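Trainee: coordinates only, sequence not included:
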């Protein structure tokens, strides 16, 4: 399905009259998935990427150290729809060590993690090892020297979104996360976007 998109503030986007606005962005490493700081500490926020309209909100979150696809909208109903378990999310995850079939099987079946002090068993999900490192933009952060041991990449697709879930899952399987990039939400993909890039979507609900 083709999706009409237009860069923010382009003639195509400014000429169209919409009751709501929707965006996809490549959240860079080091940014918070919010517009208002929670503390007085200086943190990079989404509003620094471009001038968003009043009332725009992030649909879900990527933590400070995670990167990739994040959807924004001014429509609360769309936000609720995207955050539901009907819409899956895919992540490319670099893990510490050469992950094996046993660990992948554990992740696929569900692993026990901690959520707000309680034990939680993650739902079954899709996991597979990538044959090679994905072509992703550099994030300006060196993970560690390869001489300290091997690293590998996996794809994880989940339908839930607990706090820091992916990181907790790979750690529970014995392979801590080194880099985490969300590449897909439903049918919307990161594609060839670059960190900090913002694209306005003509619609979200019809392409999820």
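Mentor: Cool, the structure landed. All values reported here derive from a predicted model rather than from experimental measurement.
Trainee: use CA for all of it now, contacts and neighbours both
Mentor: Noted.
Trainee: residue nearest the centroid of this protein?
Mentor: With the centre of the chain defined as its mean C-alpha position, the nearest residue by Cα atoms, centre = their mean is residue 182, 3.3 Å away.
Trainee: chain center to the helix or strand harbouring that one, what's the gap?
Mentor: Following DSSP states H and E, one finds residue 182 within strand 177-185. Distance of strand 177-185 from its chain centroid, counting by Cα atoms, centre = their mean, to the nearest Å, is 6 Å.
Trainee: With adjacent residues omitted, what lies nearest to the residue nearest to the centre of the chain?
Mentor: Leaving aside its chain neighbours, residue 182 sits nearest to residue 91 (4.2 Å; criterion: Cα to Cα, 6 or more residues apart in numbering).
Trainee: Is the one you found part of a helix or strand, or is it coil?
Mentor: strand (DSSP: H, G, I helix; E, B strand; the rest coil).
Trainee: Ok, residue 152 next?
Mentor: The assignment at residue 152 comes out as strand when based on three-state DSSP.
Trainee: contacting residues for it?
Mentor: 94-99, 129-130, 133 (Cα atoms under 8 Å, 6 or more residues apart in numbering).
Trainee: ok, and the most crowded of these?
Mentor: residue 94 (25 neighbours; other Cα atoms under 10 Å).
Trainee: In a strand, that one, correct?
Mentor: Yes: under three-state DSSP, residue 94 sits within a strand.
Trainee: alright, now check it against this:
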């Protein structure tokens, strides 16, 4: 069994253990020796970050070939239209790459912790929340996707990676669990044969469906963030 750390990264924390002259880092929150992030989360994003000291487990989580779905709750500026949702689902041309099809739907504002500093709103502009599930992890991908379709991101919270969820963790809190690599999804025979080759940018997948599975997170929903 491998040890996996689930950590709710607060806003403004950099995903590194070395000190930073401007921002707090993981070192200020995690005292466990020998663990490292499996993947990354932008400094201005919040939510689930996975850490482990096991190389095989870190590889399974961070290697894009395993396509672990990542679930984000995204507060965007503006009223969302069906055309904008369809554009996000189909794949967005960001110039340097085209995103894979995603699961996207509008949701009620989740009952989250208060962000520090708070989000700056424009009183004359409405906002709404989206749930976006992607299987990629390019730099600032979700923010770039929403901006491309005319919905600038105000707040971004990662709620789940694969089978692991925030599940009530508050900012700065962590939980240690044991993971058996044999219990994680395996690559299909076709995917194993395709390793080392670039996948088509617009490969058709089930992730493009309109309605994804209902989230099972324990955060209650409320009307205002």
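Mentor: Received it, and whenever you're ready, just let me know what you need. Given the structure is predicted, the values throughout are model-derived calculations rather than measurements.
Trainee: just to revisit the earlier point, give the equivalent position in structure 2 for the residue nearest to residue 182 of structure 1.
Mentor: Using TM-score structural alignment, the partner of residue 91 of structure 1 in structure 2 is residue 72.
Trainee: burial of that match, as a residue count?
Mentor: By other Cα under 10 Å, neighbour count at residue 72 of structure 2 equals 22.
Trainee: wait, it sits on residue 158?
Mentor: Yes: at 4.3 Å, residue 72 of structure 2 and residue 158 qualify as touching, with contact defined as Cα atoms under 8 Å.
Trainee: who touches the alignment partner in structure 1 of residue 46 of structure 2 in this structure?
Mentor: When structure 1 is aligned by TM-score structural alignment, residue 46 of structure 2 is paired with residue 67. Contacts for residue 67 of structure 1 (Cα under 8 Å, 6+ apart) come out as 26-29, 180-182.
Trainee: and if we set it to 6 Å?
Mentor: The contact partners of residue 67 of structure 1, taken as Cα atoms under 6 Å, 6 or more residues apart in numbering, are 27-29, 181.
Trainee: do residue 154 of structure 2 as well
Mentor: So residue 154 of structure 2 contacts 75-76 (Cα under 6 Å, 6+ apart).
Trainee: Quick one: map it onto structure 1.
Mentor: Under TM-score structural alignment, residue 154 of structure 2 pairs with residue 178 in structure 1.
Trainee: ranges for the helices of structure 1?
Mentor: Along structure 1, the stretches classed as helices by DSSP state H are 11-15, 76-82, 101-109, 165-172.
Trainee: list the helices and strands the last one packs on?
Mentor: Here helix 165-172 of structure 1 touches no other helix or strand, going by 3 or more Cα pairs under 6 Å, 6 or more residues apart in numbering; DSSP states H and E.
Trainee: try 7 Å
Mentor: Counting contacts by 3 or more Cα pairs under 7 Å, 6 or more residues apart in numbering; DSSP states H and E, helix 165-172 of structure 1 packs against strand 112-115, strand 177-185.
Trainee: Could I get the full set of strands for structure 2?
Mentor: 2-9, 36-37, 46-52, 70-77, 103-107, 127-134, 153-161, 164-165, 174-179 (DSSP state E).
Trainee: residues near the equivalent of residue 173 of structure 2 over in structure 1, how many?
Mentor: Aligned by TM-score structural alignment, residue 173 of structure 2 pairs with residue 197 of structure 1. When neighbours are counted by other Cα under 10 Å, residue 197 of structure 1 registers 16.
Trainee: and in structure 2, which of the contacts of residue 67 of structure 1 remain?
Mentor: Among the contacts of residue 67 of structure 1, the ones whose aligned partners also touch in structure 2 (both residues aligned by TM-score structural alignment, their matches' Cα atoms under 6 Å) are 27-29, 181.
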